[in-house]
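[1] Sequence first, then the predicted structure:
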Amino acid sequence: MVLPGPGVIRLDPQSTTGAFEPPVQPPPFPLPCRRFSTGSPQETRPTQTNLEVRRQAVGVPVEQAALHGVPFAFGAPFAFFSLRDIPISMATILVLNCGSSTIKFQLLDMPAGRRLLKGAIEKIGQQESKGRISYDASLEPFRRFSSPQEEHPSSKGSPPSLEESLPAISYADAFDWLFAHLPPTLPLDAIGHRVVHGGPYFNQTVRITQEVVEHIQACSSLAPLHNPIQLEGIRLCKTHHGEIPQFASFDTAFHRDKPEVHRIFALPRQLCTQFGYEKYGFHGASHRYVARRAAALLQRPLEELRLISCHLGGGSSITAIHRGKALDTTATYGTCTGMPMGSRSGDIDVAVILDLILQQGYSPQEVSDILYNQSGLFGISGISSDMAELERLEQAGHEGAHLAREYYVYMIKKFIGAFAALLEGVDAIIFTGGIGEKDHDIRERVCRSLGWLGARIDLTKNRGAQGETPISTTDSRVTLLVIPTDEELEIALEITEALENI
């Protein structure tokens, strides 16, 4: 559906039809939403009923509609959205992505998907550690700064921001800083956590209970760089705000509905059943988000599309998506499989691992450290796990950096070819994640080899790609897309749905 210009579809209160209207001013901040604490009526903010929503005219932002696969034109700011698809309640959700040395966070107004603030605390435990936040302009009256000089005066049209040096800050103190800089008058409805591995236990976002914590702990050996620190984030949030419900969104959940033949290993079935060995998959929120965005950008229903999503970053995985569902993926049981990553090996012949242990005298823990911390781009290059740095070194003639980037491209092409065969054709290939979004040279090297598939890259578009954009030629049978991922928004949408069931 192509709209005549900026504006909204104004819905008829008595039906699910609507008509186009020009832009309207956003509602005043903050929006009413539920507050969870002890559960007493006095501590609960007003909630709109289904009838009340149906009696109101609702303008729906395209970001929300597109996430549900509603087609719209490139650049169109709003799209039609059925009343029955609009979540009833509004909620303010804090989404956290906890890493070993970095905490990324966003505060989102849902279901509109409005980002109230976005920030990160980086290099935790190091002298160079710092915290930074950018605020929505409407939040300006509610900001807290540690000291006036730490406020960055915003240039015209840019959001106000904060950056503060936090030398050698601990993980617990980082959470103190985070919560101290949230808008003090804006109650939180929920806190969401990205959790990398949910094993066989979870196929959707769930409210965190003690049982959920125990299941996450049980999967920690499969994601040793992620699950333990994400559990620490859950614990610290509970310490700060035990009255606010917390939710876990699992990277593995998107992949739980893969066909059985794509989930199993060729091992004795008794062993697989006894120990839970199967191909799980990762980066689920990212793959789901960019798939929905691709459908919107292509103006086609997600249920009709064959997509290959390449999430390329510090952690990388490629997923074949058929009719909106994961069909197969590169990362399988543990987080060091599939694509080579910063310091993780990716796929490797198991005989090498057996030889290291049985013949060369390495302990299982030493081999684990090699696979997770000494391999991948770092292992091949011998100098760095950072792809941007490897690009600079390659241009300067560093042989190891060149070999690492070439191997990375080789593996992407290998998996795209395999998944194209599995999907029996491809409608679009998506590049996302830090490397997928920013490294035009990697995209060019990959796509130049895909002519046999009907994919043709436009070199000018590719080198100038910013934000969501096609980088294929007009005659390309396969659309090549760069789509910045927004895992936090995807997680917030999942939590919004879960809140409705509480």
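    Structure received.

[2] From now on I want contacts and neighbour counts done on CA atoms only, so please keep to that.
    Noted.

[3] Shouldn't C237 be within a strand?
    No - applying DSSP: H, G, I helix; E, B strand; the rest coil, one finds C237 to be helix, outside a strand.

[4] Presented hereafter is structure B, for comparison with structure A:
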Amino acid sequence: MLVINCGSSSLKYTFFNTEDMENSVDGQVDRIGTAVPMGLEYNAGKTEIERELEPGTHKDAFDAIIQILTSKEFGIISSPQEITAVGHRVVHGGDKFSHPTLITDDVLRGIEEVSSLAPLHNPVNLVGIHESMRVFPSAAQVAIFDTAFHQTIPPHAYLYGLPYEYYEKKRIRRYGFHGTSHYYVSLMAADYLKRSYTDLKLITCHLGNGGSVCAIEHGKSVDTSMGMTPAEGIIMGTRSGSIDPAVILHLMDSEKMTSGEVNQLINKQSGLLGLSGISNDMRDIEHAVKQGKNRAVLAYKTFCYSIKKYIGAYSATLGNVDALIFTGGIGLYNSFAREEVCKGLGALGMFIDQEKSKDLNGAKKVVDIATVDSPVRILVIPTNEELMIARETLSVICAD
């Protein structure tokens, strides 16, 4: 089985042997479609390879992946025919797709129809699917949607306060993203807590360059911070998160900005990068904070405060919480941010053990960083979206 995450300039892949799901190979091809050479990464246990390739397209990237997967020296398969299933990450499924789905011509048309909701993501996801169908014509192709997990959110939580016909005709509503990650870490939390998944009330925080918070009740997403697009919600690496929509109108009028310029502003120039003027990487922000740089301190505190607000809101939504979960690059590696987010959450029964948190710089398994007597457990859980996509792909194939 192969799991594919196709971006505009990168193609990430993971190979799974379904007889031994831990025996996997992963890597990526980056700088696709640029004037500079593409870069290939291939990681198979102790074998780590980096190669420079000629500048090329997604087609060339797929061909390079097949070449190394089947190479006599490093390969793990003898031919592309050995791949019998491919799971594709698709960012936006709109409200058409609420489950992992076997890809057919109708499904391809459906993904294309909702591409207007994710014009930066879905079209290139489709490129990956078409190239995969070319390279693996006999394999089952399955789409796993970032939005699918959140299709259980009730209307009162996903509707915006716009005239209802905009939802009816244009499907403008909250969809949410990072669904595969939120689902995976919530399942791992249930396993760790030795509780039935459907008994738990959880708040999951996926914190990376992109980030979102999710309220999960009895195994179902009931609210999430991202909206119709990934721009809504908490402050992120380069995304603004939620802002007054009139700010956009003001900028368009006063600065004569086009919609394209505004899109670039809120998605690529804002967030930690825009506030700090230093970087979109929390590691750089933390270093600058320790040097006493005021804008870095401001960016760090604003970022953490935006997360804290969602945790408070979702605690009210759920009524009570069994566990607060951190995942993603920042959630796993940045104790600095975890501790700032958790300050003042004692009123909600969330007490972080700062020494445990400080000692934790990454985790390969679930780690509890709450104090012994904390009513709510605070868990750090490494996500594994590729493994979750593989499992979901298998479930579709077995059901079919």
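    Arrived safely. Computed from a prediction, not measured in an experiment: that's the story for all the values here.

[5] and the residue opposite E394 of the first structure in the second structure once aligned, what does it touch?
    Alignment note: E394 of the first structure maps to V289 in the second structure; criterion TM-score structural alignment. Taking Cα atoms under 8 Å, 6 or more residues apart in numbering as the criterion, V289 of the second structure is in contact with A296, V297, Y300.

[6] Show me the subset of those residues that the first structure keeps too.
    Compared against the first structure with both residues aligned by TM-score structural alignment, their matches' Cα atoms under 8 Å, the contacts of V289 of the second structure retain A296, V297.

[7] Of the contacts of V289 of the second structure, just say which sits nearest to I76 of the second structure.
    Y300 (43.8 Å; Cα to Cα).

[8] what does that closest one align to in the first structure?
    Match for Y300 of the second structure (TM-score structural alignment): R405.

[9] ok, the contacts of V289 of the second structure vs A189 of the second structure, which is closest?
    Closest approach between the contacts of V289 of the second structure and A189 of the second structure, by Cα to Cα: Y300, at 27.3 Å.

[10] looking at it, that closest one is touching G271, isn't it?
    No - assessed by Cα atoms under 8 Å, Y300 of the second structure is found out of contact with G271, at 10.1 Å.

[11] who has more neighbours, the two?
    Shown here are Y300 of the second structure and G271; by other Cα atoms under 10 Å, G271 has more neighbours (27 against 23).

[12] what residue of the first structure matches up with the more buried one?
    Alignment note (TM-score structural alignment): G271 of the second structure maps to G376 of the first structure.

[13] correct me, but its match touches G338?
    No - applying Cα under 8 Å, one finds G376 of the first structure not in contact with G338, separated by 10.7 Å.

[14] and for those two, which residues touch both?
    G346.

[15] average gap between the longest strand anywhere in the second structure and the first structure?
    Longest strand in the second structure, counting residues (DSSP state E): strand 20-30. Here the mean offset of strand 20-30 of the second structure against the first structure after fitting is 2.7 Å, by mean Cα distance after the TM-score superposition for the first structure.

[16] Give me the buried positions along that strand.
    Residues of strand 20-30 of the second structure classed as buried: S24, V25, D26, G27, Q28, V29, D30 (neighbour count, 16 or more other Cα atoms under 10 Å).

[17] ok, back up a step: save the contacts of V289 of the second structure as TSV, and put in distance to G346 of the second structure and secondary structure too.
    As requested, those are exported to TSV (distance: Cα to Cα, whole Å; DSSP: H, G, I helix; E, B strand; the rest coil):
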residue	distance to G346 of the second structure	secondary structure
A296	26	helix
V297	23	helix
Y300	21	helix
